[in-house]
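J.: Fold the following.
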Amino acid sequence: MAQQAQEARTDCYAAVDIGASSGRVVVGYVEDGLIRLQEVHRFDNRQVRRHGHDCWDVDLLHTELLRGLARCKEAGFAPKTVGIDTWGVDFVLLDADDNLVGDAVAYRDARTNGMYEVADAIMAPEELYRRVGLQRQPFNTIYQLLALQREHPEQLEAADTFLMIPDYLNFLLTGQKAVEYTNASTTGLLNAETGAWDETIMAAFDIPRRLFPNVTHAGASLGPVLPEVAEAIGYEPRVVLPATHDTGSAYLAVPACEPPAVFLSSGTWSLLGVENRSPICSEAAFRANFTNEGGYHFRYRFLKNIMGLWMIQSIRRELNGITYVVDEKAIRKG
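T.: The predicted structure is shown next:
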């Protein structure tokens, strides 16, 4: 209680990092020439079954985001800015009144089964890769949109705006709609050379360009939080775009300024690769299924997806809260 009574520290910044299994809110500040980080809130992220699909509970994410920002104040901080990153590829649709259209279906849902064949009949996979440089994965946003076209075309008709998950959370904080570059690069709809939406691909796949705000880059400010948000959390930070794809932000933390440097970022996925100044969209890269994900300051993370912690996260989910105690002495004897 004594700490809460003190004047909140304002020379600090809040980072919100949300992965496929959990999220956290961390406050950072500089003290004695060192960057200090203090975790103030951690929460579970979960998938829920809705209308026959595995979906993200975006209402829960919003609630936990506000709770975490409020706990910054409880811990004696009033951050100047807030930045949010999440995983890639997943999205929401909003109607003209900014209400959700449909559910935030999770990338591991089975709705994209069979979409390779549908997509390949529209555009050869080699040509798609040459334009966007994105690895061939069934969960890429382009395949999710193809699945949505077939199951719920009325949702695309009713939609007015496409936002990715961190973009939607930013919108709930500020009322501003912006799609950040690093996350947009995971859609399969962003031209690797120009960093803008590839309208040739959108036209070929009958994906409405009108839904997509122009791409915004990390470092842009979306302005202060809404008055009702400021009242709920106890202070009025600005929302600034980091690299909103969590791997893009993770790469920035690696102490390597000049290539060549190989990076390994581990979470639900492990991602192994390098950062380049230009994309590599060659036939060899396509055959090896390397991806060119957008990085900070219009750089490219040339990498491969490797199995990460998903198996452990899945076991934890399937146990549904059951805790097993491991006998460490027995392990050492074995």
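J.: contacts, neighbours, all on C-alpha from now
T.: Fine.
J.: Show me how far the longest helix seen in the chain is from its chain's centre.
T.: Longest helix in the chain, counting residues (DSSP state H): helix 58-74. Distance of helix 58-74 from its chain centroid, counting by CA atoms, centre = their mean, to the nearest Å, is 17 Å.
J.: Summarise which helices and strands it is packed against.
T.: Counting contacts by 3 or more CA pairs under 8 Å, 6 or more residues apart in numbering; DSSP states H and E, helix 58-74 packs against helix 2-5, strand 22-31, strand 34-44, helix 227-233.
J.: now what about the third one, what contacts it?
T.: Right, strand 34-44. The contact list for strand 34-44 (CA atoms under 8 Å, 6 or more residues apart in numbering) reads 21-30, 64, 67-68, 71-72, 75.
J.: redo that, cut-off 6 Å
T.: Applying CA atoms under 6 Å, 6 or more residues apart in numbering, the contact partners of strand 34-44 are S22, G23, R24, V25, V26, V27, G28, Y29, V30, G68.
J.: One more: stretch 256-265?
T.: Stretch 256-265 is contacted by residues L271, L272, G273, V274 when judged by CA under 6 Å, 6+ apart.
J.: So which of those wins on neighbours?
T.: For these, the largest number of neighbours (other CA atoms under 10 Å) sits with L271, at 20 neighbours.
J.: On the three-state scheme, that one is what?
T.: strand (DSSP: H, G, I helix; E, B strand; the rest coil).
J.: That one reaches F302, doesn't it?
T.: No - L271 is beyond contact range of F302, at 9.6 Å (criterion: CA atoms under 6 Å).
J.: this one next, for a side-by-side:
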Amino acid sequence: MSIIAFDLGASSGRALAGDLKGNRIQIKEIHRFSNGPIQRGGHLYWDIDHLFAQIKQGLAKAKSMGKEPDSLGIDSWAVDYGLIAQGRLLQAPYHYRDHRTDGVMDRVGEKIGRSEIFSRTGIQFLPFNTIYQLAAMGEQEPEVLIKAERFLMIPELLRYWLTGEMISEFTNATTTQLVHEATRTWDVELISRLGLKRSLFGSLVQPGTPAGRLLSSVSAELGLGTIPVMAVGEHDTASAVASVPAMESSFAYLSCGTWSLLGTEVDQPVTGRKALDLNFTNEGGVGGKYRLLKNIMGLWILQELKREWDRKGQIYSFEEWVALSRQAPAFASWINPDDPAFLPAGDMSVRIREFCLKTKQQAPEQPGEFARCILESLALQYRHVLEQTELLSERSFPGLYMVGGGIRNELLCQWTANAIGRPVWAGPIEGSAIGNLAVQWIGTGEIRDLEEARTIIRNSFAVREYEPAQGPQWQEAYDRFCGLGGM
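T.: Now for the predicted structure:
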């Protein structure tokens, strides 16, 4: 049974064809394309038309390769959305790094109360959460919200254009900070207190639910049949966690890419005071689970540093950045990756130096020193968040499963093992796309449940083990790292 997963990341997208043969999955990349923000009028937007065109191109390529799919699913990053009126998109979706939400989270917190928002939703406070994007729109563009008839997140919007069906999916909806953790549906009271229309938000479906078929117009354009479209774990991290090849029911994971998301699966949200103080989140997962985790800034910092040096004419590949970091002095300086200073695009090297000088450290100068500062800081922050996860879940974990494109960085995987003092099990790389495929097969009954899916994934893809090394040096480094300001 051949199916297709479209996995849209903040910097690139891909289409993977998957075939389930016995207890093994075979995948083939059909299409890969770039993604990124466009700047217009001082604001950042997503080029949603480009993404839709790339999805259609991926389907056309699949047909040309003889892989017309039996179904397809789409996952993407969280929080961003489009607004529909009279069947049309009112404006291009804003990019979550757009500055229009500056200060909005604090104002909403003062109006409703952070503790109440957290107790209702269980979601981490991040300035770009959908709740604050919509509040910002209410302040700055109220006429758009008045005109809007439906709210659709990015995969839902693309599905709508493919199928004509407006269907909202649970895992991605939870990231809005507008879903009640107990009822598992939209928090009508919270929506009302924000001055939003309840009618904007459609009923939620679980991953693995049929979500329509290709419109006849799309089928005719591409020369395809009316292929079924499935709602999968449409937050890419939900799909990534579904792909974790864990042999045990209780495990810690790290989905590693532009963002790093580290946590564990739980049956019920953890919404006590400690979780609020540690700013953890309880996002919806596949199979009725919740993902107790923390968002960490991730490889975005290195990606943005690379773009900065590229603009200066000092162009290195990511592999060269990693090699340069390996050659730089160890444990010279660190940053708190989750400091808000590192969220916006722009001159990352300036902000790294400012943080180091503010915390009385030697500031990096050379490319390798910057890269080493970032990668060591991420590895040490992973340990910090892993220990917080153990505290909140009241569990201990023998090691850490890592999935996603970031595990191509073997040095980061090894340094993570060194930092946590436990093994790291890395793989699969295309975690979100593979989890997307698995949920489609669960939805069609080809795979029984999530446990069977993980067994099949473990049988299908290589997992590399990294054993910890240099224990005393990394323990001393961690002790010093925890003493940085803001940790």
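J.: just to revisit the earlier point, can you tell me which of the helices and strands packed on helix 58-74 of structure 1 is most buried?
T.: Using mean count of other CA atoms under 10 Å, the stretch among these with the greatest mean number of neighbours is strand 22-31 (a mean of 18).
J.: and C72 of structure 1, what pairs with it in structure 2?
T.: Using TM-score structural alignment, the partner of C72 of structure 1 in structure 2 is A62.
J.: Any idea how many residues pack against the closest residue in space to its match that isn't next to it in sequence?
T.: Take A62 of structure 2 and drop its neighbours on the chain: the residue closest to it by CA to CA, 6 or more residues apart in numbering is E68, 5.7 Å away. Number of residues near E68 of structure 2 (other CA under 10 Å) recorded here: 20.
J.: do the same with V350 of structure 2
T.: Neighbour count for V350 of structure 2, taken as other CA under 10 Å: 12.
J.: do the same with L411 of structure 2
T.: Using other CA under 10 Å: L411 of structure 2 sits among 17 other residues.
J.: Doesn't it lie inside a helix?
T.: Yes - under three-state DSSP, L411 of structure 2 sits within a helix.
J.: I112 of structure 2 versus that one, what's the distance?
T.: Remark: distance between L411 of structure 2 and I112 of structure 2 (CA to CA, to the nearest Å) = 44 Å.
J.: about what we covered before: distance to R150 of structure 1 added to the contacts of stretch 256-265 of structure 1, as a markdown table?
T.: Below are the contacts of stretch 256-265 of structure 1 laid out as a markdown table (distance: CA to CA, whole Å):
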| residue | distance to R150 of structure 1 |
| --- | --- |
| L271 | 32 |
| L272 | 34 |
| G273 | 35 |
| V274 | 37 |
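J.: and which of those residues is nearest to I322 of structure 1?
T.: L271 (29.9 Å; CA to CA).
J.: so what corresponds to that closest one in structure 2?
T.: Match for L271 of structure 1 (TM-score structural alignment): L261.
J.: Where does E319 of structure 2 fall, secondary structure wise?
T.: Secondary structure from DSSP states H and E places E319 of structure 2 in helix 318-327.
J.: what sits up against that helix?
T.: Contacts for helix 318-327 of structure 2 (CA under 6 Å, 6+ apart): G368, A371, R372.
J.: same question, stretch 141-160 of structure 2
T.: I74, D75, D80, Y81, G82, L83, I84, A85, M166, L200, F201.
J.: residues in structure 1 aligned with it?
T.: So stretch 141-160 of structure 2 sits over residues 152-171 in structure 1, by TM-score structural alignment.
J.: just the strands in the stretch 251-400 of structure 2 please.
T.: 252-256, 260-266, 281-284, 290-296, 400-403 (DSSP state E, counting those that start in this stretch).
J.: now for those, which one comes closest to G223 of structure 2?
T.: Comparing the strands of the stretch 251-400 of structure 2 under CA to CA, the one sitting nearest is strand 400-403, at 35.2 Å.
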